[in-house]
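Visitor: Mind looking at a prediction? Sequence and model below.
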Amino acid sequence: MGIHATARIVADRTGLPVLTGEGPLALRRTRSDGPGLRVTVVGAMSAPLGGDRLAIEAEVRDGTRLTVDSAAATLSLPGRVPEPAHYEVRLTVGEDAELRWLPEQLIAVRGSDLRMRTRVDLAAGARLVLREEQILGRHGEEPGTLATRLTVHRAGRPLFDGELRCGPGAPGGWDGPAVLGGHRATGQLLVVDPEFEKEPPGVRQLGPTAVLAPLAGPGALVTAVAEDARALRAVLDEALAHLSPRSNA
């Protein structure tokens, strides 16, 4: 049997009334570089391993700003049992509230099998900056199996639903030219801001393997692949700098 653990964050105008972690998911309130609150996820032990079921829940209540980051990359590791690990992220952002979800990279180590699901529910006036980065294997290593899905609803209506499967347990073609094209780092940046309803961002290419495109709603999505984690972060940082004036970052 693997570890079952849930971490919970609630941010409101009074501060952080709920900040609880379990098992490998330790939470620390840290100093913010700008307005609002900041929480850092600290890995208290190696996880996720095969058979683990981990979850993080974050609620940002009306009129509140919260940044959530992590102290280090997350390594998906093989476990003692031949079962996949599961990692659930559930985010809720209220009216005139802002969440900046900026964890470090997720590394799919050889022999690992991780199913990760992120669900986001936004109020009509909410703002979101969400970054995801997946690294397929450590340096010189074959990747583990990784399946990720990101679903975003705004005011109860679907805004985005995307899924990626890669590694030896994924359907064929995941490493072909239509998907990763041999790259071992992939990621996306999603920015949602009511200001985009007045002035939506235009399509923009960010180097040879990354593009910024508007969504059918007040949002912008950057998708990228790169040779390594450093190159991937550079292109996503460039995209965030381009979008940040609108997102009130």
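Guide: Great, that's in hand. Residues are numbered from 1 along each chain as shown.
Visitor: contacts, neighbours, all on C-alpha from now
Guide: OK.
Visitor: can you give me the helices in this structure?
Guide: 229-247 (DSSP state H).
Visitor: okay, now the residue lying closest to residue 151 once chain neighbours are set aside: neighbour count?
Guide: Computed as C-alpha to C-alpha, 6 or more residues apart in numbering, the closest residue to residue 151 that is not its neighbour in sequence is residue 161, at 4.4 Å. Using other C-alpha atoms under 10 Å, residue 161 has 12 other residues around it.
Visitor: OK, contacts around residue 161?
Guide: Listed by C-alpha atoms under 8 Å, 6 or more residues apart in numbering, the contact set of residue 161 reads 149, 150, 151, 152.
Visitor: Below is an additional structure, to be compared with the one above:
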Amino acid sequence: MTTAGVRATARMSARDDGRGGTSLPVLEGDGPLALRRTRARGSEARVMLVGAMSGPLGGDHFTVEAEVAEGARLHVGSAAATIALPGQHKGEARYDVRLAVADGGELCWLPEQLISAGGSELSVSSRVDLRAGARLVFREEQVLGRAGEEPGRLTSRLTVRLDGRPLLDQELACGPGAPGGWDGPAVLAGQRALGQLVVVRPDFGTAPPAARMLGEYAALTPLAGPAVLVTALAPDALRLRRVLDEALLLLG
């Protein structure tokens, strides 16, 4: 019989404070999810997601929600990598991210890596809902296994919508039990770190960056809307971050 694990939710909302800055009327987390406001940078409010305990473990269900209103600017990072681990409870762990940005709002979502440790089973679902005129930088990095370790089972889906229309909807499954070929030349090509960077800016609607390769295992692709997608593979987390940082500088 499957026993329920830990349920935890973190919520934040950002508002224009009317004085050239951004306020955070909602900033709350429970269980292993803690939110800490850090020093602002100009008009941008900054929040750090702090894991108060190990996880997610088997059977856990974590949810992080962020809402950015018109004229607000929010930057969200995390204090350390998230490590999916096997736990005492049976069943798959879940990690849901739900983000919403209004017209004229801006969100930079730049957490540390997610590491899929051996024996773990995790499903990650990230959904971003944008209104026309919203700005977004969304980074997602996943590392399959710790040093010298086989990965756990990881399923990840990212959906980005603009005014209800899909900009991006993709899903990938890796590790034991995933569909055959996930580690082959058509998918990961033996690499163990994978990441993507989604940048949405209104000016990309009329002047999108040109598609290009960014090294042997990375590419920049304009999307059907004011957005670009950078996808990258690397042998480890350090080299993956370097590629994505260089892409972000390239995009300005």
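Guide: Structure received. Quantities reported herein were computed from a predicted structural model and do not represent experimental measurements.
Visitor: Got a TM-score for the pair?
Guide: Once superposed, the chains reach a TM-score of 0.97 (TM-score structural alignment, normalised by the length of the first structure), with 244 aligned residues with a C-alpha RMSD of 0.8 Å.
Visitor: By neighbours, which of the contacts of residue 161 of the first structure wins?
Guide: Busiest of the contacts of residue 161 of the first structure [other C-alpha under 10 Å] is residue 152, holding 20 neighbours.
Visitor: how about it, what's its match in the second structure?
Guide: Correspondence of residue 152 of the first structure to the second structure, assessed by TM-score structural alignment: residue 160.
Visitor: What of residue 92 of the first structure?
Guide: Using TM-score structural alignment, residue 92 of the first structure sits opposite residue 100 in the second structure.
Visitor: wait, residue 90 of the second structure sits on residue 119?
Guide: No. The criterion here is C-alpha atoms under 8 Å, and residue 90 of the second structure misses it with residue 119 at 11.4 Å.
Visitor: For the stretch 1-150 of the second structure, which segments count as strands?
Guide: 7-16, 22-29, 33-41, 44-51, 61-68, 73-78, 82-84, 93-101, 106-109, 114-116, 121-130, 135-144 (DSSP state E, counting those that start in this stretch).
Visitor: that older thread, if you map the contacts of residue 161 of the first structure onto the second structure, which are still there?
Guide: Checked against the second structure using both residues aligned by TM-score structural alignment, their matches' C-alpha atoms under 8 Å, the contacts of residue 161 of the first structure keep these contacts: 149, 150, 151, 152.
Visitor: I'd like those as JSON lines, with distance to residue 231 of the first structure appended.
Guide: As requested, these are exported to JSON lines (distance: C-alpha to C-alpha, whole Å):
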{"residue": "149", "distance to residue 231 of the first structure": "23"}
{"residue": "150", "distance to residue 231 of the first structure": "22"}
{"residue": "151", "distance to residue 231 of the first structure": "26"}
{"residue": "152", "distance to residue 231 of the first structure": "26"}
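Visitor: Now flag whichever of the residues you listed is closest to residue 170 of the first structure.
Guide: Residue 170 of the first structure lies nearest to residue 149 out of these, by C-alpha to C-alpha, at 13.6 Å.
Visitor: that older thread, hmm, which two among the contacts of residue 161 of the first structure are most spread apart?
Guide: Within these, 149 and 152 form the most distant pair, 10.1 Å apart (C-alpha to C-alpha).
Visitor: rewinding a little: for the match of residue 92 of the first structure, which residues are in contact?
Guide: 66, 67, 68, 128, 129, 130.
Visitor: Counterpart of the third one over in the first structure?
Guide: What it means is residue 68 of the second structure. Checking TM-score structural alignment: residue 68 of the second structure goes with residue 60.
Visitor: I'd say that match and residue 93 touch.
Guide: Yes. Judged on C-alpha under 8 Å, residue 60 of the first structure makes contact with residue 93 at a distance of 4.8 Å.
Visitor: what touches both of the two?
Guide: residue 99.
Visitor: quick one: the strands in the stretch 151-252 of the second structure?
Guide: Counting by DSSP E, counting those that start in this stretch, the strands of the stretch 151-252 of the second structure are 153-162, 165-174, 193-200, 212-213, 218-222, 227-234.
Visitor: Out of these, flag the one nearest residue 105 of the second structure.
Guide: Nearest of the strands of the stretch 151-252 of the second structure (C-alpha to C-alpha): strand 193-200, 11.5 Å.
Visitor: Mind giving me the packing neighbours of that closest one?
Guide: Counting contacts by 3 or more C-alpha pairs under 8 Å, 6 or more residues apart in numbering; DSSP states H and E, strand 193-200 of the second structure is packed against strand 135-144, strand 227-234, helix 237-251.
Visitor: now the first one: which residue numbers in the first structure?
Guide: Strand 135-144 of the second structure lines up with residues 127-136 of the first structure when matched by TM-score structural alignment.
Visitor: neighbours of the alignment partner in the first structure of residue 194 of the second structure, just the number please.
Guide: Counting by TM-score structural alignment, residue 194 of the second structure lines up with residue 186 in the first structure. For residue 186 of the first structure, the neighbour count with other C-alpha under 10 Å is 25.
Visitor: if I pick residue 186 of the first structure, what's in contact with it?
Guide: Residue 186 of the first structure makes contacts with 133, 134, 135, 180, 223, 224, 225, 226, 232, as judged by C-alpha under 8 Å, 6+ apart.
Visitor: so what's the nearest residue to the first one once chain neighbours are set aside up against?
Guide: Spelled out, it's residue 133 of the first structure. Once flanking residues are discounted, residue 133 of the first structure sits nearest to residue 187: 4.2 Å by C-alpha to C-alpha, 6+ apart. Neighbour list for residue 187 of the first structure: 131, 132, 133, 134, 223, 224, 225, 232 [criterion: C-alpha under 8 Å, 6+ apart].
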